[in-house]
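Asker: What shape does this take:
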Amino acid sequence: MTNSDGRQPAATPPARKARYAQGPVVRSGEQLVGTTTDQRLLESRGPSDWVHTDPWRVLRIQSEFVEGFGTLAELGPAVSIFGSARTEVDSPMYKSARELAWALADAGLAVITGGGPGVMEGANRGAAEAGGISVGLGIELPFETGINEYVNLGINFRYFFARKTMFLKYSQGFIVLPGGFGTFDELFEALTLVQTRKVTSFPVVLFGREYWQGLVDWLSGSVLSGGNISAGDIDMLQLTDDVDEAVSIMLSNRDRASGPKRPE
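Answerer: Model prediction:
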């Protein structure tokens, strides 16, 4: 068919199909499944065939740890940057994430994120633009399409707990930008491990005073006065709006961690 002027009409682009990453596999269209691997693992209702299938899941879980450890073993000093996947590209926090990651990478630190869009993309983009190692630890979710294009070292996980282990094991600190439940989960996971001394020398920076001040006030007020945390626990959190200050905190921790070791 041609138009009145003899030209071929422009082809209608196909509708974009929903897609998401399932571990190392990307699914779309008829290949989409209705549940995630984590969901099926934690499901306790239904037939008792889980007795026979759960032992085999252990091998898949084991493979995620092996893949993560093998890929990141020689990563070197790294900082994780967390924040909302919903942050728009033209927002100030996307810009801040990009600047933070650029400065960290320029100083020789690898940057680790969850590999998704929003703040994570901004951080991966900044690290890649600085010529650094831009790590993305993706997770199987029904509403995300996989690791963003700025990751130059990426792993897709099925299980949250395997992924969390990689964040904690291979990061020397966290910079946490505004985010939602996922960001809170990562933040409080780190604080719990620092509080219980499962990890040491681990700074946590909350970037964005206006966003985080209410949380810090609640912790300093209701939670502390109720005897549920100690006064020193509040000191684990460092608030700032300044990129240079956040980067300086991470670099200072790197220098302490890599300083001379005491003779045995």
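
Asker: okay, CA-based contacts and neighbour counts for the rest of this
Answerer: Will do.

Asker: unless I'm mixing things up, R27 is touching T36, no?
Answerer: No: between R27 and T36 there is no contact under C-alpha atoms under 8 Å: 11.8 Å.

Asker: Let's see this one next, to set against the first:
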Amino acid sequence: MTEEAKHKQTRSAGPLTYRGDSIPRTTTDQRLLDRRGPSDWVHTDPWRVLRIQSEVVEGFGLLSEMPSAVSVFGSARIQPGTPYYELGVQVGRKIAEAGYATVTGGGPGMMEAANKGAQEAGGLSVGLGIELPFEQNLNPYIDMGVTFRYFFVRKLMFVKYSQAFVVLPGGFGTLDELFEAATLVQTDKVTRFPVVLVGTEFWGGLEKWARESLLENGLIKPGDMDLLRMTDDPDEVVEIIKKAHLDIAHRENGSGEGAGPEQ
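Answerer: The predicted model follows:
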């Protein structure tokens, strides 16, 4: 790497920005989770609670007055102009047209696509970024954004302020978010909300594996398969979400009031 390229490197860590030689060798999460000596934690870890607390306060402050929202997950590696990227743009657009804010991880790829679609449709586009060892700034299609140091604080914001999860094609990070959401709903840690997989060809193998390996071996209940819905149609994504919110409202108070965004 040339000195010029090195100088241009940037990393965001919460409210902090580092460039060039000032970029730390490790991330905040790495320093939190690394094993230390038998007494080293006494001098470091308790004080980290204050930094974690500040991140929670910042996230709550940014998102507490946000309208009903849908979180969209997907790979950062998908390139603009590809079919998956265009699918993400369509999904973000449909979510915005339905009156929901669109919340992503704020990065490139599928996240950028969903933010772009939402912003172009006049909806609120939100990005919740994360400090990573490599350069990744918030994408340019975000109206409100924050970069977190800690993955678990960022995940809290996704779950607390979203009324649905939409999962586009992605890798390990997307799978982590998908299964955490499914687990929270399955165990009633959160009110049942829809989790929609977009891309039947991409996700079909996962659904088949869950049915043949998990369900047939009794590792999940038959009803658990209903936690995940799958479609190729951005319009159907919104219909699934709206119907789920109406069903929740009917169960809770016998009417459709209070479900989903204001129309």
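
Asker: To which residue of structure 1 is G127 of structure 2 aligned?
Answerer: The alignment partner of G127 of structure 2 in structure 1, by TM-score structural alignment, is G136.

Asker: I should have written R11 of structure 2 there, sorry.
Answerer: Per TM-score structural alignment, the equivalent position to R11 of structure 2 in structure 1 is Y20.

Asker: Show the contacting residues for that match.
Answerer: 26-28, 32, 140-146 (C-alpha atoms under 8 Å, 6 or more residues apart in numbering).

Asker: I'd like the distance between it and S80 of structure 1.
Answerer: From Y20 of structure 1 across to S80 of structure 1, the span is 23 Å (C-alpha to C-alpha, to the nearest Å).

Asker: again with E210 of structure 1
Answerer: 21 Å.

Asker: Settle it for me: which of those two has more neighbours?
Answerer: S80 (24 against 12; other C-alpha atoms under 10 Å).

Asker: That one belongs to a strand?
Answerer: Yes: according to DSSP: H, G, I helix; E, B strand; the rest coil, the state of S80 of structure 1 is that of a strand.

Asker: ok, for it, nearest residue in space, not its chain neighbours?
Answerer: I112 (4.5 Å; C-alpha to C-alpha, 6 or more residues apart in numbering).

Asker: counterpart of that neighbour in structure 2?
Answerer: In structure 2, I112 of structure 1 lands on V103 (TM-score structural alignment).

Asker: That match in helix, strand or coil?
Answerer: strand.

Asker: Do I have it right that it meets P67?
Answerer: No: with contact defined as C-alpha under 8 Å, V103 of structure 2 does not reach P67; the gap is 11.0 Å.

Asker: okay, the two: which has more neighbours?
Answerer: For V103 of structure 2 versus P67, neighbours defined as other C-alpha under 10 Å are more numerous around V103 (30 against 17).

Asker: so who does that one touch?
Answerer: Taking C-alpha under 8 Å, 6+ apart as the test, what V103 of structure 2 contacts is 69-72, 115, 125-128, 158, 162.

Asker: re the thing from before, confirm the match of R11 of structure 2 sits in a strand?
Answerer: Yes: counting by three-state DSSP, Y20 of structure 1 falls inside a strand.

Asker: picking up where we left off before, mean per-residue distance, the strand or helix carrying the match of G127 of structure 2 versus structure 2.
Answerer: In this structure, G136 of structure 1 is located in strand 134-139 according to DSSP states H and E. Comparison of strand 134-139 of structure 1 with structure 2 after fitting gives an average deviation of 0.4 Å (mean C-alpha distance after the TM-score superposition for structure 1).

Asker: by contact count, what packs against the helix or strand following that strand?
Answerer: The helix or strand immediately downstream of strand 134-139 of structure 1 is strand 153-157, counting by DSSP H and E. If you count contacts as 3 or more C-alpha pairs under 8 Å, 6 or more residues apart in numbering; DSSP states H and E, strand 153-157 of structure 1 packs onto strand 19-22, strand 134-139.

Asker: In TSV, list those along with distance to A97 of structure 1.
Answerer: Listed next are those as TSV, based on distance: least, C-alpha to C-alpha, whole Å:
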stretch	distance to A97 of structure 1
strand 19-22	24
strand 134-139	13
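
Asker: most tightly surrounded among these?
Answerer: When you average the neighbours per residue for each of these (mean count of other C-alpha atoms under 10 Å), strand 134-139 leads with a mean of 27.

Asker: Could you tell me the angle between it and strand 78-82?
Answerer: Angle, strand 134-139 of structure 1 to strand 78-82, by axes from the mean of the first three to the mean of the last three C-alpha atoms, to 10 degrees: 50 degrees.

Asker: just checking, what packs against strand 134-139 of structure 1?
Answerer: So strand 134-139 of structure 1, by 3+ C-alpha pairs under 8 Å, 6+ apart, packs with strand 110-113, helix 119-129, strand 153-157, helix 160-170.

Asker: redo that, cut-off 10 Å
Answerer: strand 19-22, strand 78-82, helix 92-106, strand 110-113, helix 119-129, strand 153-157, helix 160-170 (3 or more C-alpha pairs under 10 Å, 6 or more residues apart in numbering; DSSP states H and E).

Asker: So which of the ones you listed is nearest F65 of structure 1?
Answerer: For F65 of structure 1, the closest of those is helix 160-170, at 6.1 Å, according to C-alpha to C-alpha.

Asker: Check which helices and strands the helix or strand following the closest one is in contact with.
Answerer: For helix 160-170 of structure 1, the following helix or strand on the C-terminal side (DSSP H and E) is strand 174-176. Contacts defined by 3+ C-alpha pairs under 10 Å, 6+ apart place strand 174-176 of structure 1 against strand 78-82, helix 92-106, strand 110-113, helix 181-195, strand 204-207, strand 237-240, helix 243-257.

Asker: what do you get if the cut-off is 6 Å, keeping everything else the same?
Answerer: strand 78-82, strand 204-207 (3 or more C-alpha pairs under 6 Å, 6 or more residues apart in numbering; DSSP states H and E).

Asker: where in structure 2 is the aligned partner of the last one, by residue range?
Answerer: When structure 2 is aligned by TM-score structural alignment, the counterpart of strand 204-207 of structure 1 is residues 195-198.

Asker: Please give the centre-to-centre distance between that stretch and its chain.
Answerer: Mean-position distance between stretch 195-198 of structure 2 and its chain equals 13 Å (C-alpha atoms, centre = their mean, to the nearest Å).
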